[in-house]
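Asker: Mind looking at a prediction? Sequence and model below.
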Amino acid sequence: MREGLSAAVRREDYVAPAYWVRTVELGFDLDPAKTRVVNRMQLERNDALPPQPLRLDGEDLDVTRVLVNGDSVSFRHEAGQLVIDSVQNLPAGPFTLEIRNTCAPERNTQLSGLYTSGGGFFTQCEAQGFRRITYFPDRPDVMAVYTVTLRADRVRYPVLLSNGNLVEQAELPDGRHLATWHDPFPKPSYLFALVAADLVAREQRIRSRSGRDHLLQVYVRRGDLDKTEHAMASLIASVVWDEARFGLPLDLERFMIVAVGDFNMGAMENKGLNIFNTKYVLASPATATDEDFAGIESVVGHEYFHNWTGNRITCRDWFQLSLKEGLTVFRDQEFSMDMVGPAEGPGAAAAATARAVKRIDDVRALRQVQFPEDAGSMAHPVRPDEYVEINNFYTPTVYEKGAEVVRMMQTLVGRDGFARGMTLYFERHDGQAVTCDDFAQAIADANPGSALAVRLEAFKRWYAQAGTPRLQARGAWDAAAGRYTLTLQQGEATAAGRPLRAPMVIPLALGLVAADGRALPLRLAGEDAGAPAPLERLVVLDARETTLVFEGLDAAPVPSLLRGFSAPVLLDDGLDDAGLLTLLRHDADPFNRWEAGQRMALARLLAAVRAEGPVALTLDEAYVDAMRALLDDASADPAFKDRVLAVPASAVVAAHLSPVDPVRIDEARQQMNRQLARRLHEAWLRAWDANRVDGPYRPDPVSAGRRALAGRALAMLCLDAQATGDTVWPGRAYQRVKDADNMTEGLAALRALVDSHAELAEPALARFHQRHAHEALVIDKWFMLQALAPERDGRVFARAKALLKHPDFSLRNPNRARSLIEALCSGNPGAFHRADAAGCVFWADRVLELDAANPQLAARMARVMDRWRQLAEPYRSAAREAVARVAAKPDLSDDVREIVTRALEDA
């Protein structure tokens, strides 16, 4: 055990619970200072284990009475648990346990368990918050049927909600009222929820394919109802999609979403009563960007899809977290892609680029966040082997890499085969708590003979091995024989110094492209020369080295590998600029076209950062011409252009460097942007003119893509104006801040001014704040925009530090803290890392301050230092000192201590 940490929980130590809970009846008398809870459970001893005391988890609770079968019994407290010894002597069969306790919601700054926000009561029980409400075996494999009665003041809390179906409402004589809810489906305690608040609801009745009627409700505070239309539309689309794609219907009489301003996560999938951060519910053209609208659709879908992948079938233990999260992220990604156009059949060709843009965005996020996690101190497998604090493992590895693992399964068995596997999964396990292995087995068993089925044990290394696999590809062209030999090697990928133990199963989608743009046939040596050869193939790699020989070619090919990012690996294909230009111009796969452009930019950034002396980046004509040609290509999708022309993120550049100098990376990126702004000036003018969107605001993919490219053009024109002294484009941007009828265009204009450090940035910021002062989510954007601005002589860091004292800033609100502190420390390494170590001091101060009130939020901020060892000096020493300072605090939470302790350990 690491010094100062609680004992680690290990996957190999899993033991089934000694007692099963069959039913739970909860009664709440809700009061902010002292809420009374009566918890009546029916339990049954697990006969597979020897008789033993009953141990119930609890935290920050006051117990007033414990009864077994109606009689008071003695109990004791031991290591955070309430222990009842006498139950082990009861005769076999069910027994009743009643616990009466109180908790203090208004003092719950952790936002875990039952807490207050904006004058109402809300809960968050995943992963281990239910123990802060009442004593319980708080683990996901204990599933019970819940009946919940809420009693509260009817004026202050007119809305009383819990899981399942409403079975009773009544007025009480003392000015209070009650509501009783029953959830007929067994669930673990982490899916429990209640809400008691003064809210209003948007309602919609729908009829499912099976002919059942359902009520959908989106609850928000008064004054926000006009911002719920998109969330409701997204919920309806989610219900329809899940039943159409996977045959999974809504199974309750109603489905409710509730938005709350104080929430540690994005949203929570509690059975039938999803509780959401307002960020992922509230949207109107005046307050939300295209990105916000897309995020709401995705998150609403994600939480609804959990109804089956997470709720109806849940995790046996928390090590299996990706069973629900990786699978459901995959499902919400598929949903979002299907919303922009079909994958197959009529319309698929027209939708290919729009679907690819969604895939590009998902892969960008994976590379910017998950790949660095694989290389940092908190690296862990998709299915971790141990943890101290489970909240620390709600990570990009579990979620986004877990989704990639599921996507590879679909790739290996096909879209229809995956649907068959899902059907078998629910036939076998509905109502159970199971493992990642159970899911993989169901997909394989539904597709006997598939590439997944025959390699299943090897494929499951994706769950067991940490790190990002490396794949090297080298080709040899024999012009005389018309033969191309492609050799693929899996490298010794590492995760924080730990080598991968065995080769992975890697589905590799590939094509061959001639220099003139033709897709070349993929006929492998030994195949019938008379049969037509495909233009794209899926090759499954499962060895350290694989050699493919393609014959019958009439031109030298450029390999297009890993199409659609068919596996989450680091690919080195050795292509030069000529090869990348061929792919950028001609590849049939839009993802690899984007990838080629990004790799050309990355190579130039890396060369500038690695060179001796001050950073001096000069873009060559070949690259500039390629970007100009793309920008002027009237046939190319605007959203696709926007993604290609974006300069690679700092984290992506850093992944290729050791040591990492974040300030040099930032300078190189700024120089690249300035040169693209200057040398493509005329093309940016044309892009601005061609992509302005007229008419009423609509967040559809085509309009959003045009706004994105127009916004990038405006940013580049303002950036160039700063270099040339031109006042026209900053003036136009300022006018758009004043006049824009939608947040996307207004915020893009404000960002253009702030990021270019224009003189008009200050009055524009003041006007924007004044206009949106009462919109909390918009003010979050205002803080974040300033924290993410490109650094200039230390001004951005100084401004962010000063904003801590702004009247609108609150460390207690997770959204506001993330918008400033996390944005600066994690999202702006060029401003955060400083020779005087002030950024690291700032980080340590904030983590310690947050830890005293909200350890989950503090732990998230602490993750900034996962890769401090890779930093160049003097940043490395400053970071180590800051991490050590945080670790030295005696009463540090387990949440933060686990992270900083692992960060300080030797690799």
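Answerer: Happy to help now that I have it.
Asker: from here on, contacts and neighbour counts on C-alpha atoms
Answerer: Will do.
Asker: Next up, the contacts around Leu848.
Answerer: Ala858, Val886, Leu892 (Cα atoms under 8 Å, 6 or more residues apart in numbering).
Asker: most surrounded residue in those residues?
Answerer: Among those, Ala858 has the most neighbours (other Cα atoms under 10 Å), with 22 neighbours.
Asker: pretty sure it contacts Trp843?
Answerer: No: applying Cα atoms under 8 Å as the test, Ala858 and Trp843 come out as separate, 10.2 Å apart.
Asker: Looking at the contacts of Leu848, which one is closest to Glu3?
Answerer: Leu892 (12.4 Å; Cα to Cα).
Asker: Just to check, Gly80 is in contact with Gly58?
Answerer: Yes: the criterion here is Cα under 8 Å, and Gly80 meets it with Gly58 at 6.1 Å.
Asker: which one in this protein is furthest away from the centre?
Answerer: The outermost residue of the chain, judged against the average C-alpha position, is Ala480 (50.2 Å), by Cα atoms, centre = their mean.
Asker: what's the longest helix in the chain?
Answerer: In the chain, assigned by DSSP state H, the helix with the most residues is helix 701-724.
Asker: any idea which helix or strand comes after the helix or strand hosting Gly839?
Answerer: For Gly839, the element it lies in under DSSP states H and E is helix 838-851. Downstream of helix 838-851, the first helix or strand assigned by DSSP H and E is helix 855-862.
Asker: contact partners of that following helix?
Answerer: By Cα under 8 Å, 6+ apart, helix 855-862 touches 110, 264, 391-392, 814, 821-822, 843, 846-848, 850-851, 893, 895-896, 899-900.
Asker: try stretch 599-618
Answerer: Contacting residues not belonging to stretch 599-618 are listed as 577, 580, 619, 623, 647-648, 653, 656-657, 664-665, 667-669, 671-672, 675 [Cα under 8 Å, 6+ apart].
Asker: Keep only those of those residues that are in strands.
Answerer: Using DSSP state E to define strands, no part of the contacts of stretch 599-618 is located there.
Asker: those strands in the stretch 1-150 of the chain, which residues are they?
Answerer: 9-10, 19-29, 35-45, 54-57, 62-68, 71-72, 76-78, 81-84, 95-103, 113-117, 120-124, 144-153 (DSSP state E, counting those that start in this stretch).
Asker: Quick one: list the elements packing against the fourth one.
Answerer: If you count contacts as 3 or more Cα pairs under 8 Å, 6 or more residues apart in numbering; DSSP states H and E, strand 54-57 packs onto strand 81-84.
Asker: putting a second one here so we can go through both:
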Amino acid sequence: MSHSTDTLNGDNMLTTHYLKDYTVPSFFIKTTDLTFKLDPTKTEVTSVLTLAANPEAPTKGTLFLHGESLTLKSLAIDGKPLKADEYVLSDKGLTLTHLPAAFTLTCVTEIAPERNSSLEGLYKSRSMYCTQCEAEGFRKITYYSDRPDVLSEFTTTIIANKAQYPVLLSNGNLIEAVDLDGGLHKASWHDPFKKPAYLFALVAGDLAVVEDSFTTMSAREITLKIFVEAKDLDKCEHAMASLKHSMRWDEEVYGREYDLDIFMIVAVDDFNMGAMENKGLNIFNTSCVLANPKTTTDAGFARVEAVVAHEYFHNWSGNRVTCRDWFQLSLKEGFTVFRDAEFSADRGSRTVKRVEDVSVMRTMQFAEDSGPMAHPVQPASYMEISNFYTLTIYEKGAELVRMYHTLLGPELFRKATDIYFERHDGEAATIEDFVRAMEEASGRDLSQFKYWYSQAGTPVVQAAGDYDAQEQTFKLTFKQYCPDTPEATSAQKKPYLIPVNVALLGTQGPQALTLEGQALNSDEVVLELTESEQTFTFHHVASEPVPTIFRGFSAPVKSAYPYKKSDLLHIATQDKDGFTRFDAFQQLAVVAIFDVMAAMRKEESWQVEPLLLDGIGQLLADENLDPAMVALMCELPSEAYMSGLSTPIEPHLLHRAREALKGAIAAHYVSVWRSTYERCSSDKAYSFNAQDVALRSLKNCALSYLMAAPDASILNTCLTQFKHSDNMTDEIAALSALVKCTDPAATSLKAEALNTFYERWQNEALVVNLWLSVQATNAEPGALARIKALMEHPGYDSQNPNKIRSVVSMFCNYNAVNFHAEDGSGYQFLADQIIVLNKQNPQIAARLLSPLVKWKKYDTNRQQLMREALERIHSEPELSSDVYEIVVKSL
């Protein structure tokens, strides 16, 4: 593990861990035998560990076992009980000294799952027991070497009341299930594959099950089970199909076969994360596994498919090969996000998936990179590891893996992953091990590429073109730099190895390329930018081209090229690369919004950018285009995305300008939007497939525009869709359009629709979350009062992370015009919530801090008010390490 330094937080000492100080564990745990006697307030946990000294450890005979919020009942070595003066106990763990080279440690602890509101370790979710041990939750179950480089073979026995908890689950294969006296029963599970404690799982409850099977490529039959509450049995079909598709895809694309005899998923409503890849027993937030057309949107179906795939893919990229320490977190998460993104792209529209992923990067990860919590993909230090389950680790980490795929090509990339999996199977690996496999497969030196792991921030690449008509050459010159971040200035950072996918666009589309005198037999090429400034020369260019750079978003950078507006429209309508077309149109829309803002700032009249109007008209007129792409391109850049391009951020002006532009576009093309809506409407039964999803997305895009400038007929259309849709995608789209409509004629309609929707779906928790979110993001004045009223509503639960995210997080992150009220009331509200949640669930409290950490990007008045909110949180006497770290770094 890493060494550390301590920081005083009130009466608490908080520890900072450093990558450079990693040391190997002093002891290995060969086997772990656990017995749980479940009780809400007095669960007894007996652990029997067989340990062996690590000959490479610098310290001999001393063992530290992590443990928090535990009551130690007894401790014995090789059957001999230890007295209190034979060990040292602290609030962080247990220290044993003068130990033999090999011994058995028996430890009995007592915990109270019912009082565990942090949702880490073993806790109660309504009537169910479940666990969440990543990253450091296992230490809340028993004293253990809770670090990812200590891998052990686990056997788990669970004893509980059979009537209350008929289903008892843990990792691995079931080896015994018997009834006991007194209405009890027990089940024992054995996992033959060594794993770290963070992959441990336990579930006990009264659960129904959907069962299926899968035949592997070596003809092994695997039992598949999804456990849910009985009322949710009709919502498992999609998750089961997604699991089977994932298993087959991983075999075909990566050659990875599942290893145990059974694979299980359990749906849990109270869960901090989306899902967890515990070996053979994946525990899921209900939002990531339950799906039914009547209660789940297309986006929900897609999320279930992606998350099921992600957690299953972890069986190899995370479980069979795990990470040595938490500084290597992106080794498993970034790699697996890339894998699930490719799976989703293969299952649907590759272009749409790429656009969606890049939008998350540009809107959210770039903001993270430019803020006080900016950190490298491989952080050099951390205080609280749960704060580093970030977009940088996951999404940016995935983009790094994608760059390997781009630089090596698919065949060498597959060869590299085979080397990596086979070499490190059953081990705790490092990012360096992964890079080494890439180098060995390709024969390339990727030393420069490693700067992507060690340097924080988003690189900026500025490009310029120079056309020589006489020589028929076109020179592309690139300059790269990375802005200052907390750990380093721009001047201290080394140039990155950046793959730049380039094409030269002529009047009829991309041209064949000759680079540096060499014909490429292709109309696009991946240039490798390795220096601070670099020029590439293309020959035999008959006319001045429009270059398209970073096609497919070939690197996670901010790029700039001096395009004219006409160039952007030309790219958007003529290029063959779907992402590049989308990107050009977005840039044109960004310019249009900024133009409206500039006019409004001066209180001048304005008009819609003609080229933007022309582009939208062309998109809507071409019925051969993918409707999903048309919908994406017609959707104006979000306020969150525009905020990332603004200094300072002007939330009220931005909101007003964007809504005014949308209204003007809606009014200009009202008949076209109407015909588009009708063309994409269908009476056939719901199906989750790429074609139908695309049609629904364009239909609801058209409805959103129509409702931006409605008449009585359009309001009636929206109400009809709301009342008579057979699927949640269309129903919630209509409700959202009604709620967001500012026309006075919609006022009474929206209140009635909200009441109708709740009455219809009040017993479906995930649908109620949608209902809450629609109201939390309503930009009309008076939002904070509505938010506080929602938090008193029976549909809200202040203990449930999904409800908190649906109201508090949605309001603070996606209702900027109200959250950033000039009186600071939004900031005070968020500070209040964080202070309460700090004691209840520190992880959720820390994640809610995101809007406040960006305080330096706003005007002076808002800066002061946001800082005051952070300081009030900081002044709390017992801040968790989760919240403390973010607040201190932000201030």
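Answerer: On my side now, so go ahead. Quick caveat, the model's predicted, so the values are computed rather than measured.
Asker: about what we covered before: quick one, which of Gly80 and Gly58 of the first structure is more surrounded?
Answerer: Taking neighbours as other Cα under 10 Å, Gly80 of the first structure and Gly58 compare with Gly58 leading, 24 against 13.
Asker: all helices of the stretch 801-907 of the first structure, in order?
Answerer: 814-817, 823-827, 829-832, 838-851, 855-862, 875-887, 894-904 (DSSP state H, counting those that start in this stretch).
Asker: Relative to the second structure, which residues correspond to the fifth one?
Answerer: Okay, so that is helix 855-862 of the first structure. Matched against the second structure by TM-score structural alignment, helix 855-862 of the first structure falls on residues 842-849.
Asker: In the matching stretch, which residues are buried?
Answerer: Across stretch 842-849 of the second structure, burial judged by 16 or more other Cα atoms under 10 Å covers Pro842, Gln843, Ile844, Ala845, Ala846, Arg847, Leu848, Leu849.
Asker: Now tabulate the residues you listed in a markdown table and tack on distance to Val308 of the second structure.
Answerer: What follows is those, written out as a markdown table (distance: Cα to Cα, whole Å):
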| residue | distance to Val308 of the second structure |
| --- | --- |
| Pro842 | 26 |
| Gln843 | 23 |
| Ile844 | 23 |
| Ala845 | 26 |
| Ala846 | 26 |
| Arg847 | 23 |
| Leu848 | 25 |
| Leu849 | 28 |
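Asker: from those, which is closest to Thr717 of the second structure?
Answerer: Leu848 (37.3 Å).
Asker: Relative to Trp316 of the second structure, how far out is that closest one?
Answerer: 32 Å (Cα to Cα, to the nearest Å).
Asker: Provide a list of residues in contact with Ile616 of the second structure.
Answerer: So Ile616 of the second structure contacts Cys634 (Cα under 8 Å, 6+ apart).
Asker: The helix or strand containing it aligns to what range in the first structure?
Answerer: Taking DSSP H and E as the criterion, Ile616 of the second structure maps to helix 610-621. Per TM-score structural alignment, the counterpart of helix 610-621 of the second structure in the first structure is residues 621-632.
Asker: still on that earlier bit, now which residue in the second structure aligns to the residue farthest from the centre of the first structure?
Answerer: Aligned partner of Ala480 of the first structure by TM-score structural alignment: Gln470.
Asker: Likewise for Ile84 of the first structure?
Answerer: Residue pairing (TM-score structural alignment): Ile84 of the first structure is matched to Leu96 of the second structure.
Asker: now Glu457 of the first structure
Answerer: So, by TM-score structural alignment, Glu457 of the first structure is matched to Ser447.
Asker: Count the neighbours of that match for me.
Answerer: Neighbour number of Ser447 of the second structure under other Cα under 10 Å is 11.
Asker: What distance do you get for it to Thr530 of the second structure?
Answerer: Counting by Cα to Cα, the gap from Ser447 of the second structure to Thr530 of the second structure is 11 Å.
Asker: Now do the same for Glu528 of the second structure: its match in the first structure.
Answerer: Residue pairing (TM-score structural alignment): Glu528 of the second structure is matched to Val540 of the first structure.
Asker: out of everything not next to it in sequence, what's closest to its match?
Answerer: Pro507 (4.5 Å; Cα to Cα, 6 or more residues apart in numbering).
Asker: if I pick that neighbour, what's in contact with it?
Answerer: The neighbourhood of Pro507 of the first structure, defined by Cα under 8 Å, 6+ apart, consists of Met408, Thr411, Leu412, Leu538, Val539, Val540, Leu541, Ser566, Ala567.
Asker: so which of these comes closest to Ser210 of the first structure?
Answerer: Distances from Ser210 of the first structure to the contacts of Pro507 of the first structure, taken by Cα to Cα, are shortest for Thr411, at 30.0 Å.
Asker: For the closest one, pull up the helix or strand it's in.
Answerer: helix 402-413.
Asker: so that helix corresponds to what in the second structure?
Answerer: With TM-score structural alignment as the criterion, helix 402-413 of the first structure aligns to 397-408.
Asker: what residues does that stretch touch?
Answerer: With Cα under 8 Å, 6+ apart, stretch 397-408 of the second structure has contacts from 330-331, 333-338, 377, 413, 438, 442, 452, 499, 526, 554-556.
Asker: Return the subset of the residues you listed lying in helices.
Answerer: Using DSSP H, the contacts of stretch 397-408 of the second structure in helices are Ser330, Leu331, Glu333, Gly334, Phe335, Thr336, Val337, Phe338, Phe413, Met438, Ser442, Trp452.
Asker: check contacts around the closest residue to Val83 of the first structure other than its chain neighbours.
Answerer: Of all residues not flanking Val83 of the first structure in the chain, Arg55 sits nearest, at 4.6 Å (Cα to Cα, 6+ apart). By Cα under 8 Å, 6+ apart, the contact list for Arg55 of the first structure reads Gln81, Leu82, Val83, Ile84, Pro137.
Asker: residue boundaries of the helices in the stretch 301-450 of the second structure?
Answerer: Along the stretch 301-450 of the second structure, counting by DSSP H, counting those that start in this stretch, helices occupy 329-347, 350-360, 366-369, 391, 397-408, 410-424, 431-442.
Asker: Ala267 of the second structure -> the first structure?
Answerer: Per TM-score structural alignment, the equivalent position to Ala267 of the second structure in the first structure is Ala259.
Asker: Is its match in contact with Leu273, as I believe?
Answerer: No: Ala259 of the first structure is not in contact with Leu273 according to Cα under 8 Å; the separation is 10.7 Å.
Asker: most tightly surrounded among the helices of the stretch 801-907 of the first structure?
Answerer: Most buried of those, by mean neighbour count (mean count of other Cα atoms under 10 Å): helix 829-832, with a mean of 26.
Asker: ok so, going back, which one of the helices of the stretch 801-907 of the first structure lies nearest to Ala352 of the first structure?
Answerer: The closest of the helices of the stretch 801-907 of the first structure to Ala352 of the first structure is helix 823-827. By Cα to Cα, the value is 30.8 Å.
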